[in-house]
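>>> Sequence first, predicted coordinates after that:
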Amino acid sequence: MRTAIYTRVSTDVQAEEGFSLDAQLHRLHSYCESQGWSIVGIYTDEGFSAKNVHRPQLERMLNDAQAGKIDVVLVYRLDRLTRNVTDLHQLLEIFDRHGVGFKSATEVFDTTTAMGRLFITIVAALAQWERENLGERVRFGQAEMVRQGRYFGHTPPYGYDLKDGVLSINPVQAPVIRLIFDRYLAGDGTSRLAKYLNDSKNNIPRPRGSDQWSMKVINAILKNPVYCGYVRYGNQPRNKAANYQPIVAKSDHERIVQEYEWRRAQALMEQRRTGGPRTGTGVHPLVGILRCGKCGGPMVGRTEQAGKSGRVTPYHGYMCNTRRHARTCDMKMWKRDVIEGALIDELDRTVHAALENNFYPPQVEQKDHAQIESQLTLMKARRRKWMDAYERDLISAEDLRDRLNDLSRTEDQLKSRLHAHAAQTSPIRLDEFISIKTAWNVATPLERRELIRTMVETAWVFPDGSVKVDLRSDL
């Protein structure tokens, strides 16, 4: 009798309870010797659950059975083969169709009779019930851990280490998380972020189990509340019920980003998901808010090559998207500097008008607000300085962690002062616009994009080159 031996364990606990692979193989070898059966194949799935049949060695065994290489399949116990009634019937049907018998070394089954098939079905149903009941207990325990603010799982999220069930900052990975949130809030999309993180020149540590950063991984990081001090259970339910809500609870572990920053990232992701055309993140920071004053269509960034005397230089501008695709609008393409300069001038006029209408808080409050903003800008510059020093091996990972923690504490204090100050002043936050022209001149393209979007809802460009600005309603 050509015999195929199938063994399986899914956890270390099963091995401790006597179901180890060695124990199963020893018993099955002895059984074959007692029956005078010859072993033609040993198929072992280690670390696989019996909840389905998607197991590499089981599939290989089924292929051999269908090829006529096996007369009987021998297992230590039925639940080593499957814990699902439906899968059991499918497997027995395959065995029967190809003349393959099935035998358990510790249980008495006779699949040639109706009573035998009923008995084996009952045993499989009990195994399935045991698996599902165990799963419910495990899920309940995990959910309760989260409600208590404790992290569950054996693998910590990127940016953290896990010891005795407690998350702690990983000094090498945490700055990468900080970088991802900073650049995303400044305008980078997940595609641009992946490109930056994968650039070997930046020497960014890779995510666990992969040699590349992907948009999917970055998206998951941005959505994970663990980075602002929370733990979560039930992120992606299998049933995808419309009313399903994951369990989220405050935790005591150290956060990497502030909660308001994480919430800003969620709002930005939702805006990009439900919004219109992609917003500019590079050399055209006004893309996404600029609209054509003739047809109402969005204006997009355009870079063309222009040259004189054999020299070729890039020409950056904004073009009506309707003209570009449908050719039904004759709005000219405007040079980037012209439109951006006109927009800044229009914002300055808005600020002066607001001053005349006493929208600004007293001058002493303006000065205090500006000083806090200046100190926060300095904190960001220092953060970049320490990260650059670490990348050049000028400071250790421990030094980097200590310095970043000090910066975070100082930033928290400054932001608390800023929020307290804002609560005592006018709800119209026009005091933030005072140094717009100065800030624009020294800002990077990403910072310019973020600066404009904090103030402007829509900017209309007209054929004469003038710009009309609609301020955000929440200012």
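Looks like it arrived, so ask away. Numbering: from 1, shown residues only.

>>> rest of the way, CA atoms for contacts and neighbours
OK.

>>> and the spatially closest residue to residue 121 that is not a sequence neighbour, how many residues sit next to it?
Nearest residue to residue 121, sequence neighbours excluded (CA to CA, 6 or more residues apart in numbering): residue 85, at 6.5 Å. Look at residue 85: counted by other CA atoms under 10 Å, it has 20 neighbours.

>>> Would you check that residue 85 makes contact with residue 128?
Yes. Taking contacts as CA atoms under 8 Å, residue 85 lies within contact range of residue 128: 6.9 Å.

>>> What segments of this protein are strands?
Secondary structure of the chain (DSSP state E): strands at 2-9, 38-46, 72-75, 101-104, 160-163, 166-169, 230-233, 247-250, 290-292, 299-308, 311-320, 334-335, 456-461, 467-471.

>>> adding another structure so you can compare the two:
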Amino acid sequence: MSAGNKRQLVCAVYTRKSSEEGLEQEFNSLDAQREACEAFITSQRHEGWKLRVNRYDDGGFSGGNMDRPGLVKLLADISDRKVDVVVVYKVDRLTRSLSDFAKIVETFDGHGVSFVSVTQQFNTTTSMGRLTLNVLLSFAQFEREVTGERIRDKIAASRRKGMWMGGTVPLGYDLEDQRYVINSEEAKVVRTVFKLYVELVCVRRLQVELKARGLKTKVRKYKSGKTVGGVNFSRGHLYYMLNNRTYLGEAVHKGSAHPGLHEPIIDQNLWDRVQATLNGNATDRKNGVGAKEPSLLAGILFDDRGNVLTPSHTSRRGIRYRYYVSQAVLQNRDDKAGHIKRMPAEQIESLVIDQIEKLLADPVRVAAELKTPNENENPKLSEVVDATDKLRNRFAKAVSARKREILLQITRKVVVGSESVAIAIDKNGLIAALGLAKGRTTNSSNAVDENSKLSRDMTQFFEIRVAARLKRSGREQRLLIGEMNYAAVSKKADPGLIKTVMRAHKWNAQFVTGTSTDEIAKVEGVHRGYVAAVIPLAFLPPKLTEAILEGRQPPKLTAKKLISCSAAIWMQATAR
């Protein structure tokens, strides 16, 4: 057949470039690809090839997927049978994915379209040509994956060195020379957010307070002239801020934190208090006990090596036991933990509440601790007596949530050691809680000292130190201070002891009515010797039985010891 009688083939040129770099030039990579393809089509004019003027260009699109406007348009025209031949500069311009290539070729075959690469001669109508093309595409896909791995490794290595690798700049920082630089005005807002959260203990209330103060999110201006931000904080934004380790001066990549090249806005102490409060609130929400059993000391309880003790809990036989656990233990840093790794929550809370109540019952000491060199600022003793009495009554009657608010106001921190508990009382917070701040010069606990990295003058605190130690009793730990047993103060009944005493009365009643110990043991699924040992406990002194039921038993008394005790020891336990 002569050249003049050959069927005309409409040829579409497809071009692609992965990045947008250089596309703004008058003659760019896409133009160069198209020029080479057009020249090839011209050379095949004798075969009836004719250039389709429509352009199918994808500038700034990866070859790893098919979500490209130029390719989508090309496939649509092929479906409409407007194209007979697709011409590309290189096969990887069309795709770098074998699976995508299979889909594209299936579309080509379904509509009788041929595929040509200018720099790589392929005939897709033969099995050998298709095999060769698949092998080449395998290398193209491999190259794409290796390039991706190199990029990911580069980003990870850079983050480990604390370098900025893109992303939204957080409130409190500006970006200069590819590095975060503190924005002093925004940093004040960040510190205020963190400090207020520790005081308010609730993101919802924090959101309301920030709105009342007129504090807004970061204003961001884009090259296009568009401006976003400068609006009220949402709860989600606040949760993100409170968990953002960037404010500690760290760079985070895939969950791992590394020292950053930027300066911190928040110090470690404040960060730990915020995280402990967040964890405490999360635990309470999860178990639906936020209103009934808030963790009173969340955020202010530390071990003797500075680790925050975070609220936690366990459940045994339907009974929930609350604890405070060292962050060092939770983060698998046992070597950094203090002497106390885990503390029964109700016991330490009872101790602190008791010491605060004792302080408020001693107005003479309160007046002495709050005394300043300026006599004109010191309230009269009668005023202190009246104020402490009112606060003590309010504190005693307060529900748990309100009690925690008062504790956070007047208590800076509680430190537990192997032999003592130290409670740091914030003088300014105590003055405010007593209502004695009028006419007095104080360093507000909310004030931000830019030069001290949030450290506060220790003269604004005084300490209550109590000799106390943890002692194990069976599976439980009990906090002892002098002769005071704070496990008993918290009225935490021992389920094991109570169950044993109840069994004793039940089995004794059965035994009296003629049921043998063997029969009781068979029904209960225990050894007859155990039944015989438990039944005598039905004759415990009434005072001891009452103490066990109310949780006032001696700290060393366990069910096992009770069974093995003689009557004389029972009487001795009752005398306590």
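In hand now; what should we look at? Being a predicted model, the structure only gives us computed values, none of them experimental.

>>> In structure 2, what residue corresponds to the residue nearest to residue 121 of structure 1?
Counting by TM-score structural alignment, residue 85 of structure 1 corresponds to residue 98 in structure 2.

>>> quick one, what contacts its match?
Shown in contact with residue 98 of structure 2 (CA atoms under 8 Å, 6 or more residues apart in numbering): 134, 137, 138, 141.

>>> Name the nearest of these relative to residue 365 of structure 2.
Nearest to residue 365 of structure 2 among those: residue 141, at 77.6 Å, using CA to CA.

>>> Kindly state which residue of structure 1 is aligned to the closest one.
In structure 1, residue 141 of structure 2 lands on residue 128 (TM-score structural alignment).

>>> again, but for residue 548 of structure 2
Counting by TM-score structural alignment, residue 548 of structure 2 has no partner.

>>> what kind of secondary structure is residue 548 of structure 2 in?
Three-state assignment for residue 548 of structure 2 (DSSP: H, G, I helix; E, B strand; the rest coil): helix.

>>> cool, and residue 325 of structure 2?
Applying three-state DSSP: residue 325 of structure 2 is strand.

>>> how many neighbours does it have?
With other CA under 10 Å as criterion, residue 325 of structure 2 counts 24.

>>> go on, residue 22 of structure 1?
Neighbour tally, residue 22 of structure 1, other CA under 10 Å: 12.

>>> so what corresponds to it in structure 2?
So, by TM-score structural alignment, residue 22 of structure 1 is matched to residue 31.

>>> swap in residue 146 of structure 1?
Under TM-score structural alignment, residue 146 of structure 1 pairs with residue 159 in structure 2.

>>> List the contacts of its match.
Residue 159 of structure 2 sits next to 165, 251, 252, 253, 258, 260 when contact means CA under 8 Å, 6+ apart.

>>> Next, format those residues as TSV and append neighbour count and distance to residue 449 of structure 2.
Formatted as TSV, those follow (neighbours: other CA atoms under 10 Å; distance: CA to CA, whole Å):
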residue	neighbour count	distance to residue 449 of structure 2
165	13	31
251	25	25
252	19	27
253	15	31
258	18	26
260	22	23
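
>>> Which single one of those is nearest to residue 502 of structure 2?
residue 252 (55.7 Å).

>>> thinking that closest one is in contact with residue 167, fair?
No. Using CA under 8 Å, residue 252 of structure 2 is not in contact with residue 167, being 11.9 Å away.

>>> Within the helices and strands, which one has residue 545 of structure 2?
Applying DSSP states H and E as the criterion places residue 545 of structure 2 in helix 542-550.
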